[in-house]
Structures are given as C-alpha cells and as structure tokens.
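S.K.: Here is a sequence with its predicted model. Questions after.
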Amino acid sequence: MKYLCNIRIPQPAFALRFKRDELGSMAVEGVLAVLLMMGWLITALQFFDGYRVKTLNTKAAYTISDLLSREKSTIGPTYVEEMKKVFDFVTDARGDSWIRVTGIEWVAAQNQFEVQFSYATGGLQAYTTAALQSEATRIPAMPEGDMAVIVETSMNFDPLFGLGDKALTLGGETTTIGLGSNIWMSNFVVTRPRGPRIVWSDSY
C-alpha cells in the first residue's frame, strides 16, 4: 500500500509483482540490441560512404589539375567539357556536377589577379577579374607575370538510406541522425603549368 495525503491507494497485485520481478527475456533483449546495432551500422556505413565520395572528388580535382598543368596544346571549351566527363567517370557522379577552369596571372601594378580565361560547365558563371578578387585569399602568392590555373569541381551527393532527412520529434525537440541529402562537395585547386603557358582558344 502507498499513502498519499494520508489516503491509502491500493496497487494491483500484478503491478507489485512487475516492480519486484527481476527476471528477463534474452529474446526481447536480443531484439532490442540488434535494432541498436543495426542503427549504428547503417549510420556508420553512411558516413563511410560520404568520406569515400569526398576522397574520390578530391582525387578527381587534382587529376584534372595535373592534366592541365602538363598540357602543351591549345585548350578551349570543348577541352573543359571533356574534362567534365573525366571527372564524372572518376567520381562515378550520379547527381549534378560541374567544373570550372580559370587561367590567372598576377599583375603587380594593379595588385590583383587578372583572369586570362575562364570557362564553366553546366551553365555556371565564368570568372571575371572583378569576381575573382573574392577568392584572392585562396590563391598562393605569385611573382609578376606568373600564370596559374584554377580548377574548381563540385558534385551533388545523396547519402545512402537518407537518414538525415528523417527526423524524430520528442518533447518539442527535433533530432536527426546521419547525413541529409543534397550535399555539395567542392574543391578549389591552384596549379602552375609544368611547361609553357597554357594557351586558350574558344574554338577548341
């Protein structure tokens, strides 16, 4: 019996037995443990896949940058579009992706980087000299008249299972686990030509 405000409140016999019972069921506990382990495994696989795709994205960006740095022939929009195919192949891109190639030169008299050429796939805006200045802090210092090529890559990544898009609301608070969809993975790589300066022509 319990006493509340001097009033005796009887408790059902089964409630007393349940409170005192220390027996358990391995089958029930096993099911609960398996569910927790499966949830952890799925979340771990999702993050592993995300890092795998990010690594592929970075390697693809540096591969394209290295190819450009060794290029001795004239390049142009068609060349960049073909590099986009290389990028999609290396990353196995299943969603939207784009690359942008920009040739720059340091002009000491104007104390800024000047765009020699710029082209982007997927209808993305190419760089102008004015627009490039917002990225100037990401570009290493260069001597007067030196040239470099900026390769930017970006791809859309949708994680496995879409756990991050599913939310649980308890007590007015929303909790999410894992990665959400529509994640853009981007790279910004600056490379100097290994040989002669890269020549651009809109007809290539």
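M.R.: Thanks, I have it. Numbers count the residues shown, from 1 in each chain.

S.K.: all contacts plus neighbour counts: C-alpha atoms, from now on.
M.R.: Will do.

S.K.: Provide a list of residues in contact with the nearest residue to residue 62 once chain neighbours are set aside.
M.R.: Leaving aside its chain neighbours, residue 62 sits nearest to residue 189 (6.9 Å; criterion: C-alpha to C-alpha, 6 or more residues apart in numbering). Taking C-alpha atoms under 8 Å, 6 or more residues apart in numbering, we find residue 189 in contact with 61, 62, 65, 150, 151, 152.

S.K.: another one to put next to it:
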Amino acid sequence: MALNKIISFAKSFRDDKRGTVAVEAVVMLPVLFWAFMAMSVFFDMYRAMSTTEKAAFTISDILSRETAAVDLNYLDSVHDLYDEMSSLNTIGELRVSVIAYNPDTGKYFLDWSHMTGDVDLGLTDNDLLEMEEALPILVAGERLILVETFGVYTAPVNVGVGTVNMNTFVFTRPRFGPQLAWNDA
C-alpha cells in the first residue's frame, strides 16, 4: 500500500510539467549572462588591439617624416602620444630602432635602438637575428625604422581570458631623409 503511494507520487511528479520554465531559466540564465559578458570582453579586447596598432602606425609615420635627429625627450613625447591613443588600461612601452642591410654579408645591422621606460632595452644584434624573417628586403644603403610597442590587456571582468600581450611590430622607410638620426646630447 505504501509502495503504491510512493510509485503513484513518483509517476505524478515525473509527468508534472509545471515549473519546467523556471528550472530551465535557472540553468540557462548564468550561461547567457557569461556569454554576454564574454562577448563584451572580446569586443573590448579587439578594440584595444586595434587602437594599439593604430597608435603604433601613427608613431611610425611621425618618425618616418622626421628630418631632425631624435633623442630620449622626443621618444618620451611620442610614448605619451602612444599612451593617449591606445585604449590599454596599463602603460605600455615603446622601442624605436633604425635598421639597415649589408648586401655583402647578407645581414641586417642596427644603426641605433632605444626604448622608453626606466631601463633602455634597445634591440641587440642577437635580437635582430631572431626577427630577421619578419623584416622586409632592403637594398644597400637603405634604412628601416622599426617601432615596437609592448602592452598588456587586462579584462575588466574575469571570463577566462586573463591578461593578453598587445605587442605590435611596425616598420617604415624614412620619407624625407636617408635615415632617422639619433642625438645623444
């Protein structure tokens, strides 16, 4: 008798359709909320990468039009412009290098390289060897201005992205002079 009541209650509970929408909502709303937040974070990350690349191209273009020698004050000013143009929520770093190619040895070499920030970590010849395949082919005597930016994107909401490096690598040929000169004074 008690077993029949339990079986009857179990069958009626199984066949009862009331409340299924509420249960489905409780299951699906967190997933939909996470998906909405993830889309917002991915869009913001794409926007940050886009503004960072545009800022790097702008700085590269500014340097390519420069006819006077640049110094650390000039690089610091250009770095401030980069920080204003980029939508990263952290302050990035900027490295500018002038590279040439020696056709006799078949190797690229540095004219100069400097980086903004507390420690000047300019490119070295070993760094240049590692990035050789990313550089365009140059003719003898031609110079190339290489602008690299280093920044980190941190998502405003934790949706599993974490931090993403937003580094750029932009090269431009000098436009109005044979090369971009460095002034140590």
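M.R.: Nice, I can see it. All values derive from a computational prediction rather than experimental measurement.

S.K.: What's the match for the residue nearest to residue 62 of structure 1 in structure 2?
M.R.: Using TM-score structural alignment, the partner of residue 189 of structure 1 in structure 2 is residue 170.

S.K.: just checking, residue 132 of structure 2 touches residue 109?
M.R.: No. Between residue 132 of structure 2 and residue 109 there is no contact under C-alpha atoms under 8 Å: 10.1 Å.

S.K.: still on that earlier bit, can you lay out the contacts of residue 189 of structure 1 as TSV showing neighbour count and secondary structure?
M.R.: Formatted as TSV, the contacts of residue 189 of structure 1 follow (neighbours: other C-alpha atoms under 10 Å; DSSP: H, G, I helix; E, B strand; the rest coil):
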residue	neighbour count	secondary structure
61	24	helix
62	19	helix
65	23	helix
150	19	strand
151	24	strand
152	20	strand
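
S.K.: Keep only those that stay in contact in structure 2.
M.R.: Contacts conserved in structure 2 for the contacts of residue 189 of structure 1, counting by both residues aligned by TM-score structural alignment, their matches' C-alpha atoms under 8 Å: 61, 62, 65, 150, 151, 152.

S.K.: Same list as before, those residues that is, but in TSV and with distance to residue 34 of structure 1 included.
M.R.: Output for those, formatted as TSV (distance: C-alpha to C-alpha, whole Å):
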residue	distance to residue 34 of structure 1
61	40
62	42
65	46
150	49
151	46
152	44
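
S.K.: Closest one to residue 104 of structure 1 out of these, please.
M.R.: residue 150 (7.6 Å; C-alpha to C-alpha).

S.K.: What does that closest one correspond to in structure 2?
M.R.: Under TM-score structural alignment, residue 150 of structure 1 pairs with residue 146 in structure 2.

S.K.: Quick check, that match in contact with residue 110.
M.R.: No. Contact criterion C-alpha under 8 Å: residue 146 of structure 2 and residue 110 do not qualify, at 10.4 Å.

S.K.: Give me the three-state assignment for residue 98 of structure 2.
M.R.: At residue 98 of structure 2 the chain is in strand, as set by DSSP: H, G, I helix; E, B strand; the rest coil.

S.K.: got a list of what the most centrally placed residue in structure 2 touches?
M.R.: In structure 2, the C-alpha closest to the average C-alpha coordinate belongs to residue 166, at a distance of 1.6 Å (C-alpha atoms, centre = their mean). Residue 166 of structure 2 is in contact with 49, 52, 149, 150, 151, 152, 153, counting by C-alpha under 8 Å, 6+ apart.

S.K.: And the second one, how far from residue 75 of structure 2?
M.R.: When distance is defined by C-alpha to C-alpha, to the nearest Å, residue 52 of structure 2 is 17 Å away from residue 75 of structure 2.

S.K.: Look at these two and report which has more neighbours.
M.R.: residue 52 (25 against 20; other C-alpha atoms under 10 Å).

S.K.: That one -> structure 1?
M.R.: For residue 52 of structure 2, the aligned residue in structure 1 is residue 57 (criterion: TM-score structural alignment).

S.K.: Its match against residue 91, yeah?
M.R.: Yes. Judged on C-alpha under 8 Å, residue 57 of structure 1 makes contact with residue 91 at a distance of 5.8 Å.

S.K.: more neighbours, residue 132 and residue 109 of structure 2?
M.R.: residue 109 (16 against 13).

S.K.: ok, so what distance separates the more buried one from residue 75 of structure 2?
M.R.: Distance from residue 109 of structure 2 to residue 75 of structure 2, by C-alpha to C-alpha: 21 Å.

S.K.: Next: residue 44 of structure 2.
M.R.: Distance from residue 44 of structure 2 to residue 75 of structure 2, by C-alpha to C-alpha: 28 Å.

S.K.: likewise residue 32 of structure 2?
M.R.: To residue 75 of structure 2, residue 32 of structure 2 is 46 Å away according to C-alpha to C-alpha.

S.K.: With that, I have no additional questions.
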